[in-house]
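Novice: For reference, the sequence and a predicted model appear below.
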Amino acid sequence: MLSVSDAEAIILDLVQPLKTPQDTEFVDLLTAIARILASPVTSQLDFPHWDNSAMDGYAVRYEDVQGCSEEKPAVLEIVEEIPAGVQPKSTIQPGQAARILTGAVMPTGADTVVMQERTRREENRVIILAAPKPQEFVRHRGCYYRAETKLLPAGTLLDAPKIAVLAAVQCTQLRVFRRPRVAILSTGNELVTPDKPLQPGQIVDSNQYALLALVRQSAGEPLMLGIVKDEPEALKKAIADAIAQADVVVSSGGVSVGDYDYVEQIIESLGGKIHIRAVALKPGKPMTVATFDNDARPVLYFGLPGNPVSALVTFWRFVQPAIKKLSGLAKGWQPVFVKALACHELRSDGKRETYIWGQLRLKHGVYEFQSAGGLQNAGNLINLAQTNALAILPIGKTLICQGEEVQVLQVGA
């Protein structure tokens, strides 16, 4: 049985990220949110595109106002008013100024903006009551970005601020990595879909829906393959079909040591190489990780436990980082751990690395972890509903006291 850290190292070493050009496509800027750049982005435009004002005020020549004060103000003639979006018509001469609004183009001859709060206007004259700094409140062309230089590197996840940047510099067509295809299937004779009435002994297949949501959150494209009965031939066909169309296969159930747990022997019969069979993790000990070599690219197989909490915990800990790394993301695919103070006692038997689910919150600059409480076992999905973090008790650690520091894995982000 492997340690959690050894299992993580094996899995991430098996991941071969998507590559250019066979795994890329072009998308429009409007559909690029949450996509990952496959090549660096440059623009032919400087940003800002021209010298402009950062303040409502007056565009002036610094040498005309450098020594002024309330006792000795500078008096300038207003020759033009320049709102945003209008090209200036005048060249500012000695003794002149232009009324200018935020974002408007600086007129030729002016090099400084005096904010209106430091002025007084009298008809077509402006009285400057305080000397500005040289070039104050002027945003110079290209001061944020120079045309033809790298704007965003490959491997960048496109969020709202980056989409805004790309729009501002008129980059409207982007080469991005395709989303990794992740096949999801659930195994078990007892499983039924949520729309079916329950018969005695049956269980609703919640894993299919949870894993679908997690795959989407991980930048993957889920392929829903449904419920497969614990019958060797049916399982073999379903797994073979999944391997043929996906980059990653995630199944739940059938990986323990029960009489109907056939997944590992089917993987081997299909030519798969098993790298992990069990991990010293609670919940989530029975977990199979295998690889298949197909014509296009290697396929990574995760056989997760059937218990709902175990399936989610193992996905968060191992599968999500693998999918994110596979997706071409340059950074940010690793699990995120923080130190937090336990709000009450956390207990474990110390035999396996134990994950306790609950809520992480930031209070007065300090992280605190509040256990979900109740009965924490692998089948109790209900008190997992508000979870955003997992507190970790390492092997050999049986107690973390209230107020003691604990390592916490952030999830659900």
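Specialist: It's in. Residues are numbered from 1 along each chain as shown.
Novice: going forward, measure contacts and count neighbours with C-alpha atoms only.
Specialist: OK.
Novice: after the host helix or strand of Y355, next one along is what?
Specialist: Taking DSSP states H and E as the criterion, Y355 maps to strand 353-363. Using DSSP H and E, the helix or strand that follows strand 353-363 towards the C-terminus is strand 366-371.
Novice: In that following strand, which residues have enough neighbours to count as buried?
Specialist: Y367, E368, F369, Q370, S371 (16 or more other C-alpha atoms under 10 Å).
Novice: with those residues in mind, which one is nearest to A210?
Specialist: Using C-alpha to C-alpha, S371 comes nearest to A210 of these, at 20.9 Å.
Novice: Isn't that closest one up against R347?
Specialist: No. S371 is beyond contact range of R347, at 10.7 Å (criterion: C-alpha atoms under 8 Å).
Novice: what comes up buried for whatever helix or strand A340 lives in?
Specialist: Element membership of A340 [criterion: DSSP H and E] is strand 337-342. By 16+ other C-alpha under 10 Å, the buried positions in strand 337-342 come out as A340, L341, A342.
Novice: The structure to be compared is supplied as follows:
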Amino acid sequence: MSDRYQAFVGTPIGKLLVKNLGLPAPVRLDRWREGAPLVDGTVLLGGDGRLAKELPGLLDGLGVTHATELPEGTRAKGLVFDATGLTDAAALAALRAFFTPQMRNLAPCARLVVIGTDPAHTSGSERVAQRALEGFTRSLGKEAGRGTTAQLVYVAPDASASTLTSTLAFLLSPKSAYVSGQVVRIGTTGTHDAAEVTDWEKPLAGKVALVTGASRGIGEQIARVLHRDGATVVGVDVPQAADDLVKLARELDGDHLVLDITAKDAPQRIAHHLQTKHGGVDVVVHNAGITRDKKLANMAEDRWDSVIAVNLTAPERITRELLAQGVVNDNGRIVGVASIAGIAGNVGQTNYAASKAGVIGLVDSLAGEVSDGITVNAVAPGFIVTAMTAAVPFATREVGQRLNAMSQGGLPVDVAETIAWYANPASTAVNGNVVRVCGQMMLGA
């Protein structure tokens, strides 16, 4: 579905009204295309923290051009600043010294990344300085404009620089087009090292990925992106969506399983199918979800129960069954699809918001329990343009699309790309995160 307002502001009269009335001016976001470079331009490096010396090597391994000074007349496509060396409030001046001269010299849809130390692992004045990085990067994302994003990556003190690789590959590329103002935490890999990725265009080659609610919308796009990255996709959906599911599975040369995930025996059936037909699973994406909106004063029992059952109870039951039976392979990935509604709330969605906040709780619960390199993370989409949002009343839809730093809605592929980053075998140190795919919403995010 095209964004008519975005098309309008690109016309001569639209540009005039934007300039004179201060209206939102969404730009067309760069999104990754197959065969394109990971970063189409130069990334400028700064800072002298504990990871600074290793960053050039990481970017070389990704095929990303980088420099510590830009040639005259060149615009930076990315800025990466190692702030792990900032140990007190006075040292924060280094942020201004690095970023300020570059802010008018950025290419459109540039990527800004600050690397810090998780404040939970610091104390005293250093903790003060490291916590300050969150306010800096969130504000930076909201004022950068022209499709530029800004992120903060906290790296545990004893984590090696190599644990950053998959995260930098995602955050510096057009794959993170609708992700901004986020805080990503990277821990240690424990006894299970992250797998080395030799082909960054097919990092999931030889892997099996389960996607629930795969027949249409965001689920379909997740299946397509994971297939693009090399995975064999096993799609799951209800009998009513069987025709679309079978068609997609054939197109992707994958597999399918038709069932209701809320059925009593659904976890056992899924586990049996994955074990017997595929020898296990490497990526589990809990995408299936429903809405049954009503204000709480008018909320019938069946509306409440059905949303909780599909969105929360089923993912928890399926996940625990797969883990209990050992169906999730070593270095496996479990990803939940939450929602910005589960973080900020929404009128008429107490049931939906509770279920999606519960998904975040499931991540919190399981992330510390899993072992053998298995990770548990979630995405929290904001306003994503789908057939469902197309049915939202015009005025509500327009407000929903504009109340973010990008002044536009996201696309299903934006959610899928974020999940593909989690799914990457090199993302073993990315565990327990909830990343909002919302264009950096102005409220609640």
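Specialist: Great, that's in hand. Here the structure is a predicted model, which is why all the values come from computation and not from measurement.
Novice: where does the TM-score land?
Specialist: Scored against TM-score structural alignment, normalised by the length of the first structure, the superposed chains reach a TM-score of 0.29; 170 aligned residues with a C-alpha RMSD of 5.5 Å.
Novice: which strands and helices sit next to the helix or strand containing S166 of the second structure?
Specialist: Here S166 of the second structure sits within helix 165-171, counting by DSSP H and E. The contact analysis (3 or more C-alpha pairs under 8 Å, 6 or more residues apart in numbering; DSSP states H and E) places helix 165-171 of the second structure against helix 412-423.
Novice: Let's see that with 10 Å instead.
Specialist: helix 55-61, strand 106-117, strand 149-155, strand 182-186, helix 412-423 (3 or more C-alpha pairs under 10 Å, 6 or more residues apart in numbering; DSSP states H and E).
Novice: Find the one among those with the highest mean neighbour count.
Specialist: Among these, strand 149-155 has the highest mean neighbour count (mean count of other C-alpha atoms under 10 Å), at a mean of 27.
Novice: And it, what does it pack against?
Specialist: Using 3+ C-alpha pairs under 10 Å, 6+ apart, strand 149-155 of the second structure is in contact with strand 76-82, strand 106-117, helix 124-144, helix 165-171, strand 182-186.
Novice: circling back to that earlier point, which of the buried residues of strand 366-371 of the first structure sits closest to A238 of the first structure?
Specialist: S371 (38.1 Å).
Novice: nearest spatial neighbour of that closest one, skipping sequence neighbours?
Specialist: G358 (4.2 Å; C-alpha to C-alpha, 6 or more residues apart in numbering).
Novice: you'd agree I334 of the second structure is in a strand?
Specialist: Yes. Counting by DSSP: H, G, I helix; E, B strand; the rest coil, I334 of the second structure is part of a strand.
Novice: For it, the count of nearby residues, please.
Specialist: 25 (other C-alpha atoms under 10 Å).
Novice: who touches it in this structure?
Specialist: Applying C-alpha atoms under 10 Å, 6 or more residues apart in numbering, we find I334 of the second structure in contact with 209-210, 282-286, 319, 328, 363, 366-367, 374-378, 419, 422-423, 431.
Novice: Next one: it from H273 of the second structure, what distance?
Specialist: From I334 of the second structure over to H273 of the second structure the distance is 17 Å, taken as C-alpha to C-alpha, to the nearest Å.
Novice: E268 of the first structure: which element?
Specialist: helix 263-269.
Novice: Going by neighbour count, which residues in that helix are buried?
Specialist: Buried residues in helix 263-269 of the first structure, defined by neighbour count with 16+ other C-alpha under 10 Å: V263, E264, I266, I267.
Novice: and which of those residues is nearest R139 of the first structure?
Specialist: For the buried residues of helix 263-269 of the first structure, the nearest to R139 of the first structure is I267 (61.8 Å; C-alpha to C-alpha).
Novice: wait, doesn't I392 of the first structure sit right on G358?
Specialist: No. I392 of the first structure lies out of contact with G358 (C-alpha atoms under 10 Å); the separation is 11.1 Å.
Novice: anything in contact with each of the two?
Specialist: The contact lists of I392 of the first structure and G358 share V408, where a contact means C-alpha under 10 Å, 6+ apart.
Novice: Next secondary structure after whichever strand or helix holds N331 of the second structure?
Specialist: Using DSSP H and E, N331 of the second structure sits within strand 328-337. Next helix or strand after strand 328-337 of the second structure toward the C-terminus (DSSP H and E): helix 341-344.
Novice: Check which residues of that next one are buried.
Specialist: Buried, per 16+ other C-alpha under 10 Å, within helix 341-344 of the second structure: A341, G342, I343.
Novice: what sits against the second one?
Specialist: Contacts here follow C-alpha under 10 Å, 6+ apart; on that basis G342 of the second structure touches 349-360, 380-381.
Novice: how about a cut-off of 6 Å?
Specialist: A353, K356, A357 (C-alpha atoms under 6 Å, 6 or more residues apart in numbering).
Novice: Now, those residues that are in helices?
Specialist: Using DSSP state H, the subset of the contacts of G342 of the second structure located in helices is A353, K356, A357.
Novice: Can you report how many residues lie near the closest residue to L304 of the first structure other than its chain neighbours?
Specialist: What sits nearest to L304 of the first structure in space, not counting adjacent residues and going by C-alpha to C-alpha, 6+ apart, is S252, at 4.6 Å. Here the number of neighbours of S252 of the first structure (other C-alpha under 10 Å) works out to 26.
Novice: residue boundaries of the strands in the stretch 101-250 of the first structure?
Specialist: Secondary structure of the stretch 101-250 of the first structure (DSSP state E, counting those that start in this stretch): strands at 112-115, 119-122, 125-128, 138-139, 150-152, 173-177, 181-187, 191-192, 203-204, 221-228, 248-252.
Novice: What of the second structure?
Specialist: Taking DSSP state E as the criterion, the second structure contains strands spanning 42-46, 65-67, 76-82, 106-117, 149-155, 182-186, 208-212, 232-237, 255-258, 281-286, 328-337, 375-381, 434-437.
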